[in-house]
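Enquirer: here is my input; please provide its structure:
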Amino acid sequence: MELQFRPLRANEIDVRVGQVKEKGLSLLLYKDARCDMNILDETVGPFNWKREHTRENANCIVSIWDDLKEQWVSKEDTGTESLTEKEKGLASDSFKRACFNWGIGRELYTSPFIWVTNASIYKTTANGKDIFKCNDKFEVKEIQYDENKNITGIIIKNLTLKKQAYPGTYNNSNEPINDPPQSTEKKESYKCGDCSKEINENIAKFSYKKYKKILCMDCQKKQ
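Expert: You can find the predicted model right below:
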């Protein structure tokens, strides 16, 4: 059975706040169980896969029908409890992990470290200690992959502030860098420094942050 699952689209990826510090925070990329179900239906058909739970939902077995072998092929994994609905959260998490074993969303493991300074960070106190929090909501607007499904570019928007959050004007060490020069044309556009192809602002900023020069996607792959 030769089975290939497509990489996740931008609107299928959830963004959650990870570690929060005074001057910035990290973002983590996730997928939900509904995304896994949709991709299984799309790729193998709704009647050609099934899920089973054991150990009171701690383990999930996802099986896909193999026409050549005329049998079910299964992969299994263990989940962790949710902070809210323990049983439902445990079943959902074990299902998502089992789908990772099949390759659904595995490209998320190739995500760069995402550090954001464009956020509403505030200080509060818990157990006598000062901690920093952020309630902003974030969304993946664009994502790009190479031929091996590794993430090569990602753009994240802060929905609360209605501004682009990543890539921003800071690198992973929280050190300021220069933005690419602004176009003098009335219509904002940029040209690739290698092939002179016109590209949009988001790709220009991403390439400048990563390669310190403006490059189109094709020329980025050659770097």
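
Enquirer: rest of the way, CA atoms for contacts and neighbours
Expert: Noted.

Enquirer: all strands for this protein, in order.
Expert: 14-21, 24-30, 49-54, 59-66, 71-78, 114-116, 121-126, 129-134, 138-145, 151-158, 163-166, 190-191, 198-199 (DSSP state E).

Enquirer: so which bits of the third one are buried?
Expert: Burial within strand 49-54, assessed by neighbour count using 16 or more other CA atoms under 10 Å, is assigned to 49, 53.

Enquirer: contacts for that strand next, please.
Expert: Residues outside strand 49-54 that contact it (CA atoms under 8 Å, 6 or more residues apart in numbering): 40, 41, 59, 60, 61, 62, 63, 64, 65, 91, 95.

Enquirer: second input sequence below; structure requested for side-by-side comparison:
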Amino acid sequence: MDIRLLKANEIECRIGTFKEGKGISLLLYKDARVDMRILDEVFGFDGWEREHQLIDGKLFCTVKVWSEKRNCWISKQDVGTESNTEKEKGQVSDSFKRACFNLGIGRELYTSPFIWIPASMGYSKYEKFEVKEIGYNDDREINMLVIVDSKGKECFRFGDKTKQVKQVKREVTETMVKALYKIANDKGYSDDMVEKASKRDYKNNVIDISMKDYMTLKAKLEGLEAKKVGA
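Expert: Okay, here's the model as predicted:
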């Protein structure tokens, strides 16, 4: 069964939590119409069936698909939960969507990153969001996601390296090394002490010291007691 991955326009965003002054978390989901469309595409109009039954007061949905390879029907079942609006209709739709998850339709949504939009962006709890772009890796996991607001403004981006801010590697500069000499000289120590510790050739203006070692040496020099005059 070749269940395709969901397209961006088949995924909807729902506010998971809204924290005043902090931000909004979003959840990704699919609706029942998407499930029906994909079932038709993969198995054909007459290649799948659904039925609902009440078990111990809970509504279950069973989705059956025809397997050409095994020449038989394959069934997946799950239970639904009530919606906040229409109780019975919500259970019917939810149980169907859950059963389709068991078949593999939209299961990639479980790999979604945590979507957090900070309060500084100024959105209310009534804002509408939508998925503009989505990408997957070979394991059918989400590795790129772009979400926009109701005006089309980008408010969340995940996994697109070309858009991510590059982290600048901190390097030890000439000015920073000169500061080490000053600390040593002010306390009465010679340049040799700094040059030996930092593997620095003063004449050739070469600096060969990591940021970690630089910070260690700086702390060591600052911790030294000043030499007595004539010592």
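
Enquirer: and the TM-score between them?
Expert: After superposition, the two chains reach a TM-score (TM-score structural alignment, normalised by the length of the first structure) of 0.68; 162 aligned residues with a CA RMSD of 1.9 Å.

Enquirer: residue 162 of the first structure: neighbour count?
Expert: Neighbour count for residue 162 of the first structure, taken as other CA atoms under 10 Å: 10.

Enquirer: what lies in contact with stretch 108-126 of the first structure?
Expert: For stretch 108-126 of the first structure, contacts defined as CA under 8 Å, 6+ apart pick out 20-30, 130-136, 150-151, 158, 161, 163-168, 170-172, 174.

Enquirer: report the central residue of the first structure.
Expert: residue 29 (3.8 Å; CA atoms, centre = their mean).

Enquirer: list the contacts for that one?
Expert: Applying CA under 8 Å, 6+ apart to residue 29 of the first structure gives the contacts 13, 14, 15, 16, 108, 111.

Enquirer: put the buried members of those into a PyMOL selection.
Expert: Buried subset of the contacts of residue 29 of the first structure, written as a PyMOL selection, criterion 16+ other CA under 10 Å:
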select buried, resi 13+15+16+108
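
Enquirer: got TSV for the contacts of residue 29 of the first structure, with distance to residue 201 of the first structure too?
Expert: Listed next are the contacts of residue 29 of the first structure as TSV, based on distance: CA to CA, whole Å:
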residue	distance to residue 201 of the first structure
13	22
14	24
15	22
16	25
108	24
111	21
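
Enquirer: so how far is stretch 150-167 of the second structure off the chain centroid?
Expert: Centre-to-centre, stretch 150-167 of the second structure and its host chain are 11 Å apart (CA atoms, centre = their mean, to the nearest Å).

Enquirer: check stretch 136-154 of the first structure too.
Expert: Using CA atoms, centre = their mean, the offset of stretch 136-154 of the first structure from its chain centre is 6 Å.

Enquirer: likewise for stretch 9-25 of the first structure?
Expert: 9 Å.

Enquirer: list the contacts of it.
Expert: Under the contact criterion CA under 8 Å, 6+ apart, stretch 9-25 of the first structure has outside partners 26-32, 35, 115-119, 121-123, 131-134, 137-143.
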